[in-house]
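1. Sequence and predicted structure below; questions after.
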Amino acid sequence: MIAAKGYAAQSANAELSLWTFDRRDVGPHDVQIEILYCGVCHSDVAQINNEWFPGLFPMVPGHEIVGRVVAVGEHVKNFKPGDLAGVGTLANSCKKCAHCDDGLEVYCENGVIPTYNGLDKYRDGLPTYGGYSNTIVSDESFTLHIPEKLNLAAIAPLLCAGITTYSPLKHWKVGKGHKLAV
């Protein structure tokens, strides 16, 4: 296990406080990231306050994660230590159903695993903890390359708010001449 520290809500509606916990070891297809920035999203507050469903506590929120790769698993092909990387709202999926095969993991027929406030039923069944911490271990297929020389603090929110806006525009092929409201 990897020793980690972060800010966690120990119970529903609690304030965040410093907490030490263990992350899973880097597996064959995993990327370990030293977290440099993590955006703050209203959904983090909603989950801490049990506004959507009962949460898993202690809860380390954060799903707009940007940092530097510090270790990779033996089968990782697209990342190396020193690369900039990001992790958004998803940590895992079954990777076998029709939706996953089509690159639509968010609709996984067997259930997606959120970056935090979930149990990773495809690995070890342990809780997932988010980016309000110093490090995270992510499956390579749920890790994104971040180009060098960008403002990392500005990039982090794009991993939720940005993709939430961009994804439907791309899906529906919105372009020049279309009218829309965001």
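-> Thanks, I have the structure now. This one's a predicted model, so the numbers in the text were calculated from it and none came from an experiment.

2. okay, CA-based contacts and neighbour counts for the rest of this
-> Noted.

3. Pull out the buried positions in whichever strand or helix holds residue 153.
-> Secondary structure from DSSP states H and E places residue 153 in helix 152-155. By 16 or more other CA atoms under 10 Å, the buried positions in helix 152-155 come out as 152, 155.

4. ok, and the closest non-adjacent residue to residue 93?
-> In space, residue 93 comes closest to residue 112 once its chain neighbours are excluded; the distance is 4.5 Å by CA to CA, 6 or more residues apart in numbering.

5. pretty sure the one you found contacts residue 95?
-> No - Residue 112 lies out of contact with residue 95 (CA atoms under 8 Å); the separation is 9.5 Å.

6. Take this one as well and set it beside the first:
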Amino acid sequence: MYTAIGYAAQSATTPLAPVTFQRRSPRPDDVAIEILYCGVCHSDIHQARNEWGIAVYPLMPGHEIVGKVTAVGGAVTRHKVGDLVGVGCMVDSCRHCEACHADLEQYCLEGMTMTYGGADRVDGSITMGGYSDSVVVSERFVLRIPEKLDLASAAPLLCAGITMYSPIKHYGIKAGDKVGVLGMGGLGHMGIKLAKAVGAEVTLFTRSASKAGEARRQGADHVIVSTDDEQMKAAAGHFDFLLDTIPVQHDLNPYLDTLRFDGVHILVGLIEPVDPALHAGKLVMKRRVLAGSLIGGIAETQEVLDFCAEHGITCDIEMLDIRDINEAYSRMIAGDVKYRFVIDMATLKV
């Protein structure tokens, strides 16, 4: 064990504050990492405030981690001291179920171990995330950061990037497909970039016409203002796929109408009950599919890092001093960030 420092919430109603805590010494298959950057995901806020009802305190968020290897266990073969690496939303799984054997560790039948707020499978201790100076993770869940990627901008690819890439790959979205992206936050702007990179014709759905210029700067071909009934009617039966990043309850029915027959509406942002009720006829009468997707497996996450390096894609970020993390949460709730905060961990040591 060794002493680490970071920022954590002690309860759902207290702000994040500096803490010291114990990290485990590396096990034979472990990689010890000095954290250089950590992205700030909206789910960090949900967890810190226990909005999903599963938080365990003290809770140290952060699952978009980029850093440098400082030590490795004796059985490690994939990484060496000095390597630039990343850690995403999970740090372990059962490794033997059908999902794990299919490189879909996020769907582990025994439950993945989350990077923070999870239970370590060896000693039962609560995992602490990337708002810290260091982390120790099994090599199987450590990713290689390609040389071409800017380290800070690469951090959100470990959550936002893979969340959008996984459904694009799974559903075979390709050149010529008509793809609608719902919402343009941290997830949505990555969805636009990745869908364009595979050659799709991309349309942003937004409630605000003022976002049209920014959407096109991100690569969108078209913009539909979802509160404009005429624009929504004109889009009826047009899209092959919808990538829905909206994180709060919203009416799915008008969007389903914009799908062609056999079209697929993929939820990546909403994990609450659908409200208002879904009209099943909108699915049945056109053989449409309503689906969901959760982050991605480890191999697939490495794939999106390599894909983004090859295509020059990174997340648009705003650098953050960790001492301003609580203010950053308030700004995120207000939608005042384009499009992801990334903590410079050098500020933790000042």
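-> Yep, it's here. Note that the structure is predicted; figures quoted are calculated from it, not measured.

7. Please name the residues that touch the residue nearest to residue 93 of structure 1.
-> 90-94, 105-106 (CA atoms under 8 Å, 6 or more residues apart in numbering).

8. Quick one: buried ones out of those residues?
-> Counted by 16+ other CA under 10 Å, these give 90-94, 105-106 as buried.

9. Quick check: of those residues, which lies closest to residue 45 of structure 1?
-> Closest approach to residue 45 of structure 1 among these (CA to CA): residue 90, at 17.5 Å.

10. Surely that closest one and residue 113 touch.
-> Yes - taking contacts as CA under 8 Å, residue 90 of structure 1 lies within contact range of residue 113: 6.0 Å.

11. now do the same end-to-end measure for stretch 108-115 of structure 1.
-> Using CA to CA, to the nearest Å, the end-to-end distance of stretch 108-115 of structure 1 comes to 15 Å.

12. Buried residues, that stretch. List them.
-> Neighbour count says stretch 108-115 of structure 1 has 108, 112-115 buried, by 16+ other CA under 10 Å.

13. Repeat that for stretch 136-149 of structure 2.
-> 136-146, 149.

14. ok, and what's touching it?
-> Outside stretch 136-149 of structure 2, the residues that touch it by CA under 8 Å, 6+ apart are 23-26, 29-33, 66, 76, 78-79, 83-88, 90-92, 151, 154, 298, 301-302, 305-306, 308-310, 312, 314.

15. and those residues, which are buried?
-> Here, 16+ other CA under 10 Å leaves 23, 25-26, 29-33, 66, 76, 79, 84-88, 90-92, 151, 154, 298, 301-302, 305-306, 308-309, 314 buried among the contacts of stretch 136-149 of structure 2.

16. and the closest residue in space to residue 13 of structure 1 that isn't next to it in sequence, what does it touch?
-> Spatial nearest neighbour of residue 13 of structure 1, chain neighbours left out: residue 49 (4.5 Å); criterion: CA to CA, 6+ apart. Going by CA under 8 Å, 6+ apart, residue 49 of structure 1 touches 12-14.

17. could I get those residues as JSON lines with neighbour count and secondary structure?
-> Below are the contacts of residue 49 of structure 1 laid out as JSON lines (neighbours: other CA atoms under 10 Å; DSSP: H, G, I helix; E, B strand; the rest coil):
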{"residue": "12", "neighbour count": "18", "secondary structure": "coil"}
{"residue": "13", "neighbour count": "14", "secondary structure": "coil"}
{"residue": "14", "neighbour count": "13", "secondary structure": "coil"}
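
18. Compare the residues you listed with structure 2 and list the overlap.
-> Compared against structure 2 with both residues aligned by TM-score structural alignment, their matches' CA atoms under 8 Å, these retain 12-13.

19. which residues sit in contact with the residue nearest the centre of structure 1?
-> Central residue of structure 1 (CA atoms, centre = their mean): residue 88, 3.5 Å from the mean position. By CA under 8 Å, 6+ apart, the contact set of residue 88 of structure 1 is 63-65, 115, 142-143, 159-160.

20. Next, work out how far apart residue 254 of structure 2 and residue 129 of structure 2 are.
-> From residue 254 of structure 2 across to residue 129 of structure 2, the span is 38 Å (CA to CA).

21. neighbour count winner among those two?
-> Ranked by neighbour count (other CA atoms under 10 Å), residue 254 of structure 2 and residue 129 place residue 129 first, with 30 against 15.

22. so which strand or helix has that one?
-> For residue 129 of structure 2, there is no helix or strand it lies in under DSSP H and E.

23. Verify the stated contact: it with residue 115.
-> Yes - Residue 129 of structure 2 is in contact with residue 115 according to CA under 8 Å; the separation is 5.5 Å.

24. Could you name every residue contacting both of the two?
-> With CA under 8 Å, 6+ apart as the test, residue 129 of structure 2 and residue 115 both reach 62-63.

25. Provide a list of residues in contact with the residue lying closest to residue 109 of structure 1 once chain neighbours are set aside.
-> Closest residue to residue 109 of structure 1 apart from its sequence neighbours, by CA to CA, 6+ apart: residue 97 at 6.2 Å. Listed by CA under 8 Å, 6+ apart, the contact set of residue 97 of structure 1 reads 108-110.

26. any idea how far residue 111 of structure 1 is from residue 97 of structure 1?
-> Between residue 97 of structure 1 and residue 111 of structure 1 the distance is 10 Å, computed by CA to CA.

27. burial of residue 61 of structure 1, as a residue count?
-> 28.

28. host element of it?
-> Applying DSSP H and E, one finds residue 61 of structure 1 in no helix or strand.

29. Please look at it and residue 129 and confirm they touch.
-> Yes - taking contacts as CA under 8 Å, residue 61 of structure 1 lies within contact range of residue 129: 6.6 Å.

30. shared neighbours, these two?
-> Any residue near both residue 61 of structure 1 and residue 129 by CA under 8 Å, 6+ apart counts here, and that gives 116-117.

31. Between all of the buried ones among the contacts of residue 112 of structure 1, which two are separated the most?
-> 90 and 94 (11.8 Å).

32. Regarding structure 2, what is its longest helix?
-> In structure 2, taking DSSP state H as the definition, the longest helix is helix 298-311.
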